[in-house]
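> Fold the following for me, if possible:
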Amino acid sequence: MRRCGHQVNRLINPRLITLCLTALLLFTSVTSWANSRIQVAVSPEFEQPIRALLQEYRQQQPSTITEVLVIPTKDFRNNLRSGTQNEVAFYIGFTLKEGLKLVQRGNADEVRQFVDGQLALWAPQESARDLDVLLLQDRLITLPDPTVSPYGQAALEALNAAGLKSRLSKRLVEAPTLKDNALFIRLGDVGAGFFNYRELLSMQVAPARDVLRIPQRMYQPIHYSMILLNQSNRDRAVQRLVRYLTSEDARPALLQAGYL
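Okay, here's the model as predicted:
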């Protein structure tokens, strides 16, 4: 019995236990270091293309784990002011102008231009080739509120460039929301409407033959930005991901999603 007890004591030698625990902690530390976790936030319109790109990136960088938060720009702006987004590496969804303001106010570390939005006209059953199609009818034309939406302002600029703004001014009405804009057209309450092309695509309500993408030369570019937060611009894993999302490799997916 004494001999057996002596062997048991040797098996549970405190020094051996200490060595095992040290090795376990070291392994856990190395594993944590090798796998980078990056929290990304996007506005709803960017969710689908960014998720697709991150899935492709994970195949190239298996050690990088990304978490996507979908937060409207208004809510994210409020979160920044209250300091409740301490783990987000970067956010995609603000216009470049808005992003620059956030950096100036100290709410973000850095801003980078990401993609450009496209203005589109949905004119059902008109197979529009240019904005002159609006002269073929005498019905109302909807557009987003120009005071809050860059697409509403772009619509006015495009009409002005086409020499149609004054001729159509009495028929222009502001749609409260994107969904309202689409609903008015589907119900036949209005004859045509201006949209963010990306969001019009995502709703899948307008046949391609009825959608006219307005040439960008007819309105001021709508630049979207990527804002870097929480000193993430110093993180190598974040830098690699940002380089990928802004590289030519990511362009096809963004073009397909309706951006320029």
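
> use CA for all of it now, contacts and neighbours both
OK.

> How about stretch 142-151, which residues are buried there?
T142, L143, P144, D145, P150, Y151 (16 or more other Cα atoms under 10 Å).

> for stretch 7-18, same thing?
Here stretch 7-18 shows no buried residue, counting by 16+ other Cα under 10 Å.

> end to end, how far does that stretch reach?
18 Å (Cα to Cα, to the nearest Å).

> Strands along the stretch 151-260 of the chain, start to end?
For the stretch 151-260 of the chain, the strands defined by DSSP state E, counting those that start in this stretch occupy 172-175, 192-196, 211-213, 222-228.

> Can you tell me which of those strands is packed in deepest?
strand 192-196 (a mean of 27; mean count of other Cα atoms under 10 Å).

> To check against the first, give me the structure of this:
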Amino acid sequence: QSYVERLATQGLTADDGSLYAIGQLVLFIPSGSSAPADAGLQALAAAINSGQVRRFAIANPAHAPYGQAARQALQSVGVWAAVQPVLVLGDNAAQTARFTIAGSVDAGLIPRSIAAVPEFAEHGRWLALAEGLYTPLQQRMVLLQDAPPAAIEFYRYLQSPPARQIFRQFGFQSPD
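Predicted structure coming up:
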């Protein structure tokens, strides 16, 4: 969203953009991991102390929006400090999901849009995080100045009810 806002303030866009979806974080436990999935983030500190979780992945909060949200969620439930010794940082949400789904870590916080894909979902189980643990991951698009007609048509389509239904099917919340 910040990139879209920068483009708009520079006068490079036809409008201020449109919020089209909201990303969600999930706790993903790969198959074969002994990490407790049903207890959620609250049980993470105990699982680390008991050795059930030796590596825990999030996207790098220094530059990845999903990593910033993951840090907020871990701080919200009071386990950020406990996670530090076992924390594995992915460059971005996609790399973090690969670490987690492959079983390279015992658990991780990844986008629901990735965890829900059947090819990935079969490699573990996931639990949605409670609302309010992190700032919503707003997905915003913008139309550039002098956009061709096909881009304008696609921009409008992505704001339509059928497109929003597709986003919901693939793990995003609708902004309305």
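
> before we move on, the earlier item: out of the strands of the stretch 151-260 of structure 1, nearest to L53 of structure 1?
When the strands of the stretch 151-260 of structure 1 are compared by Cα to Cα, strand 222-228 sits nearest L53 of structure 1, at 14.8 Å.

> once the two are aligned, what's the mean deviation for the closest one against structure 2?
With mean Cα distance after the TM-score superposition for structure 1, strand 222-228 of structure 1 departs from structure 2 by a mean of 1.0 Å once superposed.

> Which strands and helices lie in contact with that strand?
Contacts defined by 3 or more Cα pairs under 8 Å, 6 or more residues apart in numbering; DSSP states H and E place strand 222-228 of structure 1 against strand 88-95, helix 96-104, strand 110-117.

> roughly how far apart are the aligned residue in structure 2 for L172 of structure 1 and Y157 of structure 2?
Alignment note (TM-score structural alignment): L172 of structure 1 maps to L87 of structure 2. Distance, L87 of structure 2 to Y157 of structure 2, by Cα to Cα: 40 Å.

> so who does the spatially most central residue of structure 2 touch?
Nearest residue to the geometric centre of structure 2 (Cα atoms, centre = their mean): P111, 3.1 Å. Neighbour list for P111 of structure 2: G23, Q24, L25, V26, Y66, A93, A97 [criterion: Cα atoms under 8 Å, 6 or more residues apart in numbering].

> what number of residues lie near the fourth one?
Other residues near V26 of structure 2 come to 23 when the count uses other Cα atoms under 10 Å.

> Look up how far A46 of structure 2 lies from it.
19 Å.

> same check, this time on the second one
Applying Cα to Cα, the value for Q24 of structure 2 to A46 of structure 2 is 25 Å.

> Pick out whichever of these two has more residues nearby.
Taking neighbours as other Cα under 10 Å, Q24 of structure 2 and A46 compare with Q24 leading, 24 against 14.

> What's the match for the more buried one in structure 1?
In structure 1, Q24 of structure 2 lands on Q118 (TM-score structural alignment).

> and the nearest residue to that match once chain neighbours are set aside, what does it touch?
What sits nearest to Q118 of structure 1 in space, not counting adjacent residues and going by Cα to Cα, 6 or more residues apart in numbering, is Y197, at 5.4 Å. With contact set as Cα under 8 Å, 6+ apart, Y197 of structure 1 has these partners: G117, Q118, L119, A120, R213, G258, Y259.

> can you do 7 Å?
Taking Cα atoms under 7 Å, 6 or more residues apart in numbering, we find Y197 of structure 1 in contact with Q118, L119, A120, G258.

> which position in structure 2 aligns with it?
Using TM-score structural alignment, Y197 of structure 1 pairs with R112 in structure 2.

> For its match, give its distance to A94 of structure 2.
11 Å.

> now do A64 of structure 2
10 Å.

> how many neighbours does V42 of structure 1 have?
23.

> Not counting sequence-adjacent ones, nearest residue to it?
In space, V42 of structure 1 comes closest to I92 once its chain neighbours are excluded; the distance is 4.7 Å by Cα to Cα, 6+ apart.

> The closest residue to V86 of structure 2 other than its chain neighbours: neighbour count?
Nearest residue to V86 of structure 2, sequence neighbours excluded (Cα to Cα, 6+ apart): R55, at 4.7 Å. R55 of structure 2 has 20 neighbours, counted by other Cα under 10 Å.

> for R55 of structure 2, what are its contacts?
Applying Cα under 7 Å, 6+ apart, we find R55 of structure 2 in contact with V86, L87, V88, V105, D106.

> Out of those residues, the closest to V77 of structure 2 would be?
Nearest to V77 of structure 2, judged by Cα to Cα, of those is L87 at 16.1 Å.

> residues near the closest residue to the closest one other than its chain neighbours, how many?
Leaving out its chain neighbours, the residue that sits closest to L87 of structure 2 by Cα to Cα, 6+ apart is F56, at 5.0 Å. Residues lying near F56 of structure 2 (other Cα under 10 Å) number 26.
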